[in-house]
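A.B. asks: the amino acid sequence is not available; the structure is as follows:
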């Protein structure tokens, strides 16, 4: 099994996604979206931008 995005409704009716690794572990969670379409667009944004994203350490 490979990694997968799961789309679901949370308890408040917001559409959300989570990215699960091949072993089933959740490795990322998206924000709440008012529509499923917007949620799917969020997934596409992650797919398009994650490969070129840099890693930045902060002192939070």
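C.D. replies: Arrived safely, thanks for sending. Just so it is clear, the model here is predicted, and its values are computed rather than measured.

A.B. asks: could you use CA atoms for every contact and neighbour count after this?
C.D. replies: OK.

A.B. asks: you'd agree residue 26 is up against residue 20?
C.D. replies: Yes: applying C-alpha atoms under 8 Å, one finds residue 26 in contact with residue 20, separated by 4.4 Å.

A.B. asks: from residue 57, how far off is residue 20?
C.D. replies: Relative to residue 57, residue 20 is positioned 24 Å away (C-alpha to C-alpha, to the nearest Å).

A.B. asks: dropping in the other structure now:
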């Protein structure tokens, strides 16, 4: 099953989204948005830019 973005209202009444894997596990969470439209734009940005995103390893010592 494919992953999905889930829009929700947090305990402070602000809009956020979570990216859930096909098994329901949360694999990413957004910042706070003041409007649903802004949150949807944030999702669109992740969808557009994450596909070929570079991986930067900053785990020195591991």
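C.D. replies: Done, it's in. What you are looking at is a predicted structure, and each value in this text was computed from that prediction instead of being measured.

A.B. asks: one step back: who has more neighbours, residue 20 and residue 57 of structure 1?
C.D. replies: Remark: of residue 20 of structure 1 and residue 57, residue 20 carries more neighbours, 17 against 6, as counted by other C-alpha atoms under 10 Å.

A.B. asks: quick check: the aligned residue for that one in structure 2?
C.D. replies: For residue 20 of structure 1, the aligned position in structure 2 is residue 20, judged by TM-score structural alignment.

A.B. asks: so what's its match closest to, chain neighbours aside?
C.D. replies: What sits nearest to residue 20 of structure 2 in space, not counting adjacent residues and going by C-alpha to C-alpha, 6 or more residues apart in numbering, is residue 26, at 4.4 Å.

A.B. asks: mean deviation of the helix or strand containing residue 43 of structure 1 from structure 2?
C.D. replies: Taking DSSP states H and E as the definition, residue 43 of structure 1 sits inside helix 36-50. On superposition with structure 2, the mean distance recorded for helix 36-50 of structure 1 (mean C-alpha distance after the TM-score superposition for structure 1) is 0.2 Å.

A.B. asks: contact partners of that helix?
C.D. replies: 5, 7, 15-17, 30, 32-33 (C-alpha atoms under 8 Å, 6 or more residues apart in numbering).

A.B. asks: can you lay out the residues you listed as CSV showing distance to residue 51 of structure 1?
C.D. replies: Written out in CSV, the entries for those read as follows (distance: C-alpha to C-alpha, whole Å):
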residue, distance to residue 51 of structure 1
5, 16
7, 21
15, 24
16, 21
17, 18
30, 17
32, 23
33, 23
